[in-house]
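Engineer: Generate a structure from the sequence data that follows.
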Amino acid sequence: MQIGPYRIDPPVVLAPMAGVTDKPFRLLCKRLGAGLAVSEMTTADPRLWQTRKSLKRMDHEGEPEPVSVQIAGYDPGMLAEAARLNVANGAQIIDINMGCPAKKVCNVWAGSALLQDEPLVARIVKAVVDAVEVPVTLKIRTGWDRQHKNALAIARIAEDNGIAALAVHGRTRADKYEGEAEYETIAAVKAAVRIPVLANGDIGTPQQAKHVLDVTRADAVMVGRGAQGRPWIFREIAHYLATGEELPEPSPAEVSTILLGHLEHLYTFYGEPAGVRIARKHLGWYAKDRLENGAFRHVVNRAEHARDQWQLTHEYFQALQDGWRIAA
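Structural biologist: Next up is the predicted model:
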């Protein structure tokens, strides 16, 4: 898949997720096979650009290209200025958020709330595209609710105003993350426009990724929650799409190496205690499918210091690896 001058290969993309796709996680997912990793959304409100959170979100030093940064807001002028700022700070692709269903985002007429105002969508897209030299992409849902699905109209607006690629989550805003994603609307969007389309929603296995590409004819898949606790899903999907074969599940030792490296990057990037706190949700995701999950989370969430959290995690996965060897 091509986005402006950038070839996205493999066509498997990490979705932007607030509080998840920070720099340590993006780097990890890229290393494990993601063709592109989109940043968590950064605000278009200039009053918040100098907060510690915003500065961390705008840190792209050492990040392999292309660097894709998502911006969120409701005012065309502010979004255009935010795009210029992020490009000056290293962004090589700007992504506009019109897909977030969170109440606090929609209440300020941002995220997927914008889908209710198609003229405003057009003004925002044009303002951002005109503001920067880099490719601009757009992420949307299928509509505001099931009675108001307008992804086709939004897609045509996006294409007409210079959007380089469009990601579509197969749910409406009202659906949030409930029920199953539907792919018929994504297929209709793909058939209606010439720009690349990324299919998003409920892609948690290589087989599902292949199914979604087959039924939508999309140019790429975008993986969100399926990567939480399983960042190696990108190499699994890429391998399956290329060969039709499944990679073996990583051993506990492999998972431990990936996870402990992730923890170390979080501690370095955020420092203590923020790194320890942020690591807890990732630890929960890594362990969520294991029988010992409850006991592990209870112990590791009590750790207040990086060295304790790291050591407890190391010991947990060492015990899993010992049991894995015996079972094998």
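Engineer: Could you use CA atoms for every contact and neighbour count after this?
Structural biologist: OK.
Engineer: other SSEs contacting the helix or strand harbouring residue 95?
Structural biologist: Residue 95 belongs to strand 93-98 when assigned by DSSP states H and E. Contacts defined by 3 or more Cα pairs under 8 Å, 6 or more residues apart in numbering; DSSP states H and E place strand 93-98 against strand 68-72, helix 76-88, strand 136-141.
Engineer: how many degrees apart are the longest one and strand 68-72 in direction?
Structural biologist: Computed with axes from the mean of the first three to the mean of the last three Cα atoms, to 10 degrees, the direction of helix 76-88 lies at 160 degrees from that of strand 68-72.
Engineer: buried sites along helix 76-88?
Structural biologist: 76, 77, 78, 79, 80, 81, 82, 83, 84, 85, 86, 87 (16 or more other Cα atoms under 10 Å).
Engineer: Can you check what angle separates it from strand 93-98?
Structural biologist: 150 degrees.
Engineer: for comparison, sequence B:
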Amino acid sequence: MLTIGPHQTANVVALAPMAGVTDLPFRRLCARFGAGLLVGEMVHSDPRLRESRKSQQRRRHDMEIDPRSVQIVGNDPHLMAEAARYNVSCGAQIIDINMGCPAKKVCRKAAGSALLADEPLVASILRAVVSAVSVPVTLKIRTGADPEHRNGPSIARIAEDAGIALLSVHGRTRACAFSGEVEHDTTAEIVKAIDIPVLANGDIRSADDARAVLAHTGAAGVMIGRAAQGAPWLPGLVANAIADGSSAAPALATQYAVMLEHLKELHAFYGEFSGSRIARKHIGWYLDGHPGLQEEKRLFNRLDGAAEQILFLDTLFNELDQQDLAA
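Structural biologist: From the prediction side, this is the model:
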């Protein structure tokens, strides 16, 4: 388990915060399948954006998920501190700071992983946020600004000195974005440099990947991101494998039932119009896990209404069940 301030997680596997992915419906599914820590989508520290529909949706919590971790992003220490206080007042039990996002629209505003190039500003933001709230503050970073400037260990020491309770490290630099092979050597250096728990993140797609990364880095746990898209059972599966060696994926029937439940939850959470469109990417990720269903993915993406989408998946499940029976 991970100890984060007064909180102890069920295991050492976390779901990474992903904008447009780790919304409340997705976190609920990952929690049910056994993810130890779930971090919500990032919310901006700019108070002018606080009451937008997107921000309100991203702040919604399931009170049964404990601890509730909310990620904030920005580059102004005062605004970040205010955002932390506000989100704690809304129910956040952990504040996570985003210094890992490589997206251009975030980095252009000198936020996310762009901050790694300015260590004094990093220190100011971390001290301001930690001082502003009574709940634990965690931090997500990359290994540095670019391969020639991997200052992750220096950032990690700044974080520990500022009172950060846990650090997550994606094994690529800002310049690398999500391309090229992930490297965990810098994460291993970070683990040796500090005493707070470190989560290793980046291209962990299976239980074998997680075991190898833990052995290589000495990290306290792992954080799974893109590999969980279309597979909300993956963090829990990896956690079970680390704990007792079991790593059986859900039966296909269970996977299809989860897909249908997820679809209905998206319709309910976002409303039919937005939910149906957001569902296309999620259902697409599920279907990507089955190479023989790419034509079905293309057909699903043409559907607009909630009832049409539900009927399509119901029909698909029935056809697949019949094929299994005939096999």
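Engineer: circling back: using TSV, lay out the helices and strands packed on strand 93-98 of the first structure together with distance to residue 43 of the first structure.
Structural biologist: Putting those into TSV (distance: least, Cα to Cα, whole Å) gives the following:
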stretch	distance to residue 43 of the first structure
strand 68-72	5
helix 76-88	8
strand 136-141	15
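Engineer: who wins for proximity to residue 266 of the first structure among these?
Structural biologist: Each of these has some distance to residue 266 of the first structure by Cα to Cα; the shortest is strand 68-72, at 19.5 Å.
Engineer: Find the nearest non-adjacent residue to residue 267 of the second structure, please.
Structural biologist: residue 275 (4.4 Å; Cα to Cα, 6 or more residues apart in numbering).
Engineer: Please identify which helix or strand holds that neighbour.
Structural biologist: Counting by DSSP H and E, residue 275 of the second structure is part of helix 272-288.
Engineer: what's that helix packed up against?
Structural biologist: Helix 272-288 of the second structure packs on helix 252-270, helix 294-300, helix 306-326, going by 3+ Cα pairs under 8 Å, 6+ apart.
Engineer: how about those helices, which one is nearest residue 206 of the second structure?
Structural biologist: helix 252-270 (16.7 Å).
Engineer: Just the buried residues of that closest one, please?
Structural biologist: Applying 16+ other Cα under 10 Å to helix 252-270 of the second structure flags 255, 256, 258, 259, 260, 262, 263, 264, 265, 266, 267, 270 as buried.
Engineer: Hmm, the fourth one is touching residue 283, no?
Structural biologist: Meaning residue 259 of the second structure. Yes: using Cα atoms under 8 Å, residue 259 of the second structure is in contact with residue 283, at 6.8 Å.
Engineer: Name the residues of stretch 321-328 of the first structure that are buried.
Structural biologist: For stretch 321-328 of the first structure, using 16+ other Cα under 10 Å, the buried residues are residue 321.
Engineer: Mean per-residue distance, the strand holding residue 95 of the first structure versus the second structure.
Structural biologist: Here strand 93-98 of the first structure, set against the second structure after superposition, deviates by a mean of 0.2 Å using mean Cα distance after the TM-score superposition for the first structure.
Engineer: Show me what secondary structure element comes after that strand.
Structural biologist: That would be, after strand 93-98 of the first structure and using DSSP H and E, helix 103-106.
Engineer: Quick one: average offset of that next one versus the second structure, please.
Structural biologist: Here helix 103-106 of the first structure, set against the second structure after superposition, deviates by a mean of 0.4 Å using mean Cα distance after the TM-score superposition for the first structure.
Engineer: compared with the second structure, how much does the helix or strand that that helix is followed by deviate?
Structural biologist: The element immediately downstream of helix 103-106 of the first structure (helix or strand, assigned by DSSP H and E) is helix 118-131. With mean Cα distance after the TM-score superposition for the first structure, helix 118-131 of the first structure departs from the second structure by a mean of 0.1 Å once superposed.
Engineer: From the rest of the structure, what touches helix 118-131 of the first structure?
Structural biologist: 74-77, 79-81, 83-84, 96, 114-115, 135-136, 153-154, 157-158, 161-163 (Cα atoms under 8 Å, 6 or more residues apart in numbering).
Engineer: got it, and stretch 35-46 of the first structure?
Structural biologist: 8-23, 26, 29-30, 49, 54, 57-58, 66-73, 78-79, 81-82, 95, 97.
Engineer: Any quick ChimeraX command for the buried ones out of those?
Structural biologist: Selecting only the buried entries of the contacts of stretch 35-46 of the first structure in ChimeraX, with 16+ other Cα under 10 Å as the criterion:
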select :8,10,11,12,13,14,15,16,17,20,21,22,23,26,29,30,49,57,58,66,67,68,69,70,71,72,73,78,79,81,82,95,97
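Engineer: re earlier: now for the residue nearest to residue 267 of the second structure: which residues touch it?
Structural biologist: 266, 267, 268, 269, 306 are the contacts of residue 275 of the second structure under Cα under 8 Å, 6+ apart.
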